[in-house]
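S.K.: Test case, fold it:
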Amino acid sequence: IGGESTRPGAQGVDADEEWARVADVLKELMNWNMPLSIDTMKANVMARAVHLGVDILNDVNGFRDAGAEAVLAQSNAGAVVMHMQGEPRTMQKSPQYTNVVSEVEGFLNQRMVALEQTGVQSSRVLVDPGFGFGKTLQHNIDLLKATPLFSTLGAGVLVGVSRKRMIAELTGQADPGLRTAGSVAAATYAAQHGAAVLRVHDVRETVEALKVAFALNQ
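M.R.: Got it, this is the predicted structure:
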């Protein structure tokens, strides 16, 4: 659940507005007895969500907001630590890297070390290379191919490419609703190369593809 859009070009909102958008939804979903993740970059929003009992803090900014590491460390929540170059409003204007894989790997490793120093065990953490967050198509392809490398950082790897622009650029499908086949193919590749968690829209199709792929690989 997220109260602030992080799509390319999105404008930010303050913490009170962000919380106002999600508070009632979170309170209702807490009664559904299922794991809940909040998508936020703000320590203040994280703290309120933890107080409600949210299970996972998903931060596209890698827990760099002042106080974010402490909120996580003082909770029992899991964490998704993502890499993003720049900020959502401007990140896709002209993303540049000398070596995208080594730079993203270095960032994620640094954030893992910082969290461990605050007492957050690596078993509580997933790392996310941040596909589409300050990356060109080639950057995204290089990062997806590097999934095995990211899995050596000591945390599980989360891959979320479902229906993203990279799928449109590879398949020619401008309509997000028509990107299922490409998204499933990318998710299957990620799972076969070490991804621990897949964030997808088309759950049934992805599960069926994974069942077939892993059966054939046994």
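S.K.: Only C-alpha atoms from now on, for both contacts and neighbour counts.
M.R.: Fine.
S.K.: chain center to stretch 207-218: distance?
M.R.: Here stretch 207-218 shows a centroid-to-chain-centroid distance of 24 Å under the convention Cα atoms, centre = their mean, to the nearest Å.
S.K.: Give me the buried stretch members for it, please.
M.R.: Going by neighbour count (16 or more other Cα atoms under 10 Å), the buried part of stretch 207-218 is A209, L210.
S.K.: do the same with stretch 63-77
M.R.: Within stretch 63-77, the residues scored as buried using 16+ other Cα under 10 Å are F63, R64, A68, E69, A70, V71, L72, A73, A77.
S.K.: check contacts around G12.
M.R.: E4, S5, R89 (Cα atoms under 8 Å, 6 or more residues apart in numbering).
S.K.: Please pick the buried ones from those.
M.R.: For these, buried by 16+ other Cα under 10 Å: E4, S5.
S.K.: Considering the contacts of G12, which is situated nearest to Q117?
M.R.: Nearest to Q117 out of the contacts of G12 is E4 (Cα to Cα; 28.8 Å).
S.K.: Next, the second sequence, to be compared with the first:
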Amino acid sequence: MTINCKGKLLDLTNPKVMGILNLTPDSFYDGGKYKNERDILEQVEKMLSSGASFIDMGAQSTGPGAEDVSADEECKRLLPVLELVLNKFPEALVSVDTFRAFVAKEALDYGTTIINDISAGLMDDAMLDVIAEYKVPYVMMHMKGNPKTMQQNTAYEDLLQEIIYYFSERLSVARSKGISDIIIDPGFGFSKTLEQNYKLLNHLDALEIIDKPILAGVSRKSMIYKLLGTDAQNALNGITALNMIALQKGASILRVHDVREAIECIRIHEQLTA
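M.R.: Below you'll find the predicted structure:
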């Protein structure tokens, strides 16, 4: 499978890593950690040199109970950092994590490569039109409701079938607008109980029927640290275990805070499947 990034085809047959750069003060793991230009550039350089294919920037926290901010505030947090990073690393493939079409458009004008939308276009009707206009790869995630209500929306008759149906419907809408470069994210931790997250991971390969690259994002999430009786800061061992399972179940992209460890996981997986 390939996606078109800045006019170049990127082959996702060999799994890739997306490094996370949170620009929010209230992220569950690293909120407020990167407060100045030096810290930001050092972290981006570390992720790129460790092997990240993408840097995913988010300026609006989407965890349960997260503070909602305006589009203007999101842009205020995001755009100066985006400009800083792309000036320093012009070849970097930057993904922007936003559900707002206005923010996506502004970010794309600055040189963003990918839009990563937790709502698959359901929280802003204009989002898919922006993606179609700019012809960039689009990550659409599965979620029911919104970040404030998602954890009250965990009832499913058939978890996997409902997720497949959700993506089939969203892909149909996207295709009608001429969008073809799509990556699906099953949304670990969004509208799912701990048990449902593990059922989804164990059957992630069922989503291969959709015939789109799969992004797995389990990094530092509560499905790991609550099960293990620890916290986000001490969840790396569990993250690595789950990343390996995701790869074995067909994930093409690992979205992580810890790039080097994810790359090592991919190298081991590739040796196992050689």
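S.K.: For the two chains, what TM-score is obtained?
M.R.: With the length set by TM-score structural alignment, normalised by the length of structure 1, the two chains reach a TM-score of 0.93; 215 aligned residues with a Cα RMSD of 1.4 Å.
S.K.: before we move on, the earlier item: of the contacts of G12 of structure 1, which stay in contact in structure 2?
M.R.: Contacts conserved in structure 2 for the contacts of G12 of structure 1, using both residues aligned by TM-score structural alignment, their matches' Cα atoms under 8 Å: E4, S5.
S.K.: which of the residues in stretch 52-66 of structure 1 are buried?
M.R.: G53, V54, D55, I56, L57, N58, D59, V60, N61, G62, F63, R64.
S.K.: Helices along structure 1, start to end?
M.R.: 15-29, 43-52, 68-73, 100-117, 137-145, 147-150, 165-171, 180-192, 203-216 (DSSP state H).
S.K.: nearest to M84 of structure 1, of these?
M.R.: Among those, helix 100-117 sits nearest to M84 of structure 1 (Cα to Cα), with 8.7 Å.
S.K.: quick one, the closest one and helix 137-145 angle?
M.R.: Helix 100-117 of structure 1 and helix 137-145 are oriented at 60 degrees to each other (axes from the mean of the first three to the mean of the last three Cα atoms, to 10 degrees).
S.K.: got the contact list for helix 100-117 of structure 1?
M.R.: Everything outside helix 100-117 of structure 1 that qualifies as a contact, by Cα under 8 Å, 6+ apart, is 62-63, 69, 73, 81-83, 97, 121-122, 127, 129, 139, 142-143, 146, 149-150, 153.
S.K.: Show me which of those residues are buried.
M.R.: Among the contacts of helix 100-117 of structure 1, the ones that count as buried by 16+ other Cα under 10 Å are 62-63, 69, 73, 81-83, 121-122, 127, 129, 139, 143, 146, 149-150, 153.
S.K.: Could you tell me where stretch 234-249 of structure 2 falls in structure 1?
M.R.: On structure 1, the counterpart of stretch 234-249 of structure 2 by TM-score structural alignment is residues 178-193.
S.K.: re the thing from before, which two of the buried residues of stretch 63-77 of structure 1 have the greatest separation?
M.R.: R64 and A77 (16.8 Å).
S.K.: To V159 of structure 1, which of the helices of structure 1 lies closest?
M.R.: Smallest distance to V159 of structure 1 across those (Cα to Cα): 7.0 Å, for helix 180-192.
S.K.: Now the closest one on structure 2. Mean distance?
M.R.: Compared with structure 2 after the fit, helix 180-192 of structure 1 shows a mean deviation of 0.6 Å (mean Cα distance after the TM-score superposition for structure 1).
S.K.: And that helix, what does it pack against?
M.R.: For helix 180-192 of structure 1, the packing partners by 3 or more Cα pairs under 8 Å, 6 or more residues apart in numbering; DSSP states H and E come out as helix 165-171, strand 197-198, helix 203-216.
S.K.: Can you give the distance from that helix to the centre of its chain?
M.R.: Using Cα atoms, centre = their mean, the offset of helix 180-192 of structure 1 from its chain centre is 16 Å.
S.K.: what does stretch 87-102 of structure 2 give?
M.R.: Centroid separation for stretch 87-102 of structure 2 versus its chain: 12 Å, with Cα atoms, centre = their mean.
S.K.: cool, stretch 259-269 of structure 2 as well?
M.R.: Using Cα atoms, centre = their mean, the offset of stretch 259-269 of structure 2 from its chain centre is 17 Å.
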